[in-house]
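Novice: coordinates only, no sequence provided:
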């Protein structure tokens, strides 16, 4: 492609775009790894999808580019199906290809013919892909650009010239239907050498070689005095299942002698003699013939090598690089179709046109939870807005009331929207974030050195140093593993620091007093505000619905006791 960059339907070549990769911990906290396992049962495909969807940028152009590509893929199931078939063929060629060879290689006739077939198959795939995209009703910049890229690739790689050369070579080589071999024997009828007599344009017909051979040696006048072939020769087919290779046949019949020791043998035949290959089966016959054919068909072999050398740099890799990107979109399209069919809501995300609104989600839900539910009608939908008046939410409520579910759902929506994928909501307006940071409870073994509180402090400091005013920070029960006084003191300073930075944040906590400090936080802040968000308590029952309101009482102690199983009822039951 003369140095031209490979095309991407996920990472457009826009100036000034930077990406950040979500950490493995964040992906696990949000349940992205479990969603990937729903998309594909293939571990390699899961890893590809994970790497793509976790590669984030706050550039609105990239988000819009991806969303429109996905919209085309989702809207055109026939295009998805046809492209999948072609990509499988191309991937097979790429995986087992021998086309990209060094020009100095001296490859034999049959391997060169195999290379020629591979190249021909690749050309057909590219042509069918061009036709497929030309007929489809695509409108996204990404897919239209890829279609144009294929046209450029087709011209620059000289596909038309390749097709012509391949056609001519196939025509020349297709006339070869059989070869005639000559075997020299000694007085005990042991084979001593083998050579190629001729290359023929017609196949031999099956006959009984045993009776013909017996008749020949019983009648002296039927034994030829020279090695010149008069065409009067019969053929007996040796089935693969009942025979050994040519090499094994020679090995069993007797030792191979050099044909050059037989002075009366024609020089042309003598030049085609090769030693047999030991310990080989049926492949040995083709390998042997390959070597002798190279000598008999010198000009054809040279033409084959010249053509393949000229096109050795054919850009199979350029198409192969975009296959994982298409797979990413196709798997998500199939996923959205499947779960839409059972009643889940999905929408195309819309980029926020307001400087103040970072997110406005209607009827959102936790997709990780939803795909595991037996009855999606039991799903609870929520609304939430991030703007300057609601930059940080202190989320409180009863234990097991859905606080973590809501916190996780927000992160999933941003990941999917920025990956171009339909969002689990009825409407989702947002401003892309540069990265997502999570602070969920750590596994026990990770806290051994520093203790739980020490580990939480170190991890939060790392998050704060990395996040920006364009980041999303999700805190889940942070600093709740120590005493109330200690936890509250650290949490209060953490909220003040996040408020100064301007990162949109959900702080899911049992520290209800933290939300009660909302007015103090806002008096100190200039541009950004803290709000109290609660999980509603419906007459003592968990509703799993959230709303902006002050905490419903100072119930943190009871919640923590329930969480760790130390209420009177839980201890004595």
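Specialist: That came through fine. Note that the structure is predicted; figures quoted are calculated from it, not measured.

Novice: alpha carbons only for contacts and neighbour counts from here, please
Specialist: OK.

Novice: OK, contacts around the most centrally placed residue in the chain?
Specialist: The centroid of the chain falls nearest to residue 324 when counting by CA atoms, centre = their mean (3.7 Å). Residue 324 makes contact with residue 48 under the criterion CA atoms under 8 Å, 6 or more residues apart in numbering.

Novice: for residue 186, see how far away it is.
Specialist: Distance of residue 324 to residue 186, computed by CA to CA, to the nearest Å: 62 Å.

Novice: included below, for side-by-side comparison, is a second structure:
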């Protein structure tokens, strides 16, 4: 395998190319699921658009299942978080990578070949300068690097820098014999009756110098010699590349000093034509070299953007007073999910952007005895916030990022399938209930026992009795699949049938009840007042719909409606 191929396969996201290929997803997180769990809002915090945003989203949606890869990425974040100098270094390298991408800007098709060659050498200079700065930046933090990915980055930058210093001296030498031989040209000039030049053409390019031409001098500018001695010495003080650039630029200046007449343009055109093949061959070598190795930097800047953005998010959350931690990664087949003091990261960002919001932290523990949860509680009691928090944590974990919690042990899932109650889509023939059923059917046709299924008020578009029957079948199916799942619902009757489901339904899974968000409070005006706590705990369902409390909170209890109508003088 060539060195160039090896260089372009060095990645901060993947330990090696074989792992990257194995991790290629056939089914990734769907757009509907991204919307349901609030992933797009999280990506907004990276502050990028266009191709950058698409890349960041792909890292999240192509959920990595390899714990070695996840730890490989987490190690990089550890290094950056623990060493501000490394963050500064990577920020500098990102800026340099952007410069490298801008180096090769196509020139005009009708530009003279000599000018194209000068531009090619300038591109080489810029690339070398970028490498030099990149090397200097990473050497400052070299001893602090522990993450395998960052050590690979350091090694490849050193390799490219050394290779450039070597190739910079020999890349032109491949064409040296052809290119440095020309030392003079022979002109053919037609004169008018007054012996003034009318037409001219280059007859030959010679490998010897012609230093005296009195008659030609008088015709053109009166000098006794050629303007400059253009011998190209590869071992000269500045090296062959700089000598060529200097010679070509001075030649161009000399042409300008002589005249911009049709005669001179004709001579330049002839010289350009005669040197075309040599110059093209030389430019091909230069561009092949730059393009081969600069692609590494083009790919690198996207990966750097991901890690630098991830670190900025951690710092932003810390400034709010919350915590993000490195999760412990366990193999997929262990199905581990044990999280303490988790919270919804998007809610934390809302708190930072507006007035402070009380962020309640909760726990979750999936196991063989409780891998399917039915979550009940009052409206606006925190059910949706909780299940979104769980989903985002799983996505963040598999992207190789810290998660919003105090402590966590997690196994990867092969995908997250969501079904959230939504308005009827105008472009479907199913109707709202049909649309819900269609999406649920898709889930059971694609999910495995390594998936994570998140349902939120599913089938709520039908009557309560029908919804209960259909929801019960869904839970039976989840248990049969033995999948990790959580079903947030207003159907307390569904949660009350958990014992029946566990007893009568075949399958290894076990269903448990979670209750969200309300404590009974005694009030002078209302003995059945409930206060939302947003805490989610394992407990039997309350058996109440909290309808009276909800009605009063929105001012639509019978007493409140009567009071409103009385104030309006309607009664």
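Specialist: Arrived safely. On a predicted model such as this, the values are computed, not experimentally measured, just so you know.

Novice: quick TM-score on the pair, please.
Specialist: Superposed pair, TM-score by TM-score structural alignment, normalised by the length of the second structure: 0.74. Supporting alignment: 494 aligned residues with a CA RMSD of 4.5 Å.

Novice: the residue nearest to the centre of the first structure -> the second structure?
Specialist: Under the alignment (TM-score structural alignment), residue 324 of the first structure pairs with residue 302 of the second structure.

Novice: tell me the spacing between the residue nearest to the centre of the first structure and residue 399 of the first structure.
Specialist: Here residue 324 of the first structure is placed at a distance of 42 Å from residue 399 of the first structure (CA to CA).

Novice: and what of residue 168 of the first structure?
Specialist: Taken as CA to CA, the span from residue 168 of the first structure to residue 399 of the first structure is 76 Å.

Novice: quick one: which of the two has more around it?
Specialist: residue 399 (20 against 12; other CA atoms under 10 Å).

Novice: surely the more buried one touches residue 562?
Specialist: Yes. Counting by CA atoms under 8 Å, residue 562 is a contact partner of residue 399 of the first structure at 7.1 Å.

Novice: the counterpart of residue 547 of the first structure in the second structure: how many residues sit nearby?
Specialist: Aligned counterpart of residue 547 of the first structure in the second structure: residue 537 (TM-score structural alignment). The number of residues packed near residue 537 of the second structure is 15, by other CA under 10 Å.

Novice: helix or strand: which one has residue 537 of the second structure?
Specialist: Using DSSP states H and E, the element containing residue 537 of the second structure is strand 536-538.

Novice: check which helices and strands that strand is in contact with.
Specialist: Strand 536-538 of the second structure sits against strand 362-366, strand 511-516, with contacts defined as 3 or more CA pairs under 8 Å, 6 or more residues apart in numbering; DSSP states H and E.

Novice: in JSON lines: these, plus distance to residue 122 of the second structure.
Specialist: Putting these into JSON lines (distance: least, CA to CA, whole Å) gives the following:
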{"stretch": "strand 362-366", "distance to residue 122 of the second structure": "59"}
{"stretch": "strand 511-516", "distance to residue 122 of the second structure": "65"}
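
Novice: and the strands in the stretch 351-500 of the first structure?
Specialist: Along the stretch 351-500 of the first structure, the segments classed as strands by DSSP state E, counting those that start in this stretch run 359-364, 382-386, 392-396, 427-430, 436-439, 472-476.

Novice: what's in contact with the fourth one?
Specialist: Spelled out, that is strand 427-430 of the first structure. Strand 427-430 of the first structure has contacts (CA under 8 Å, 6+ apart) with 347-352, 357-364.
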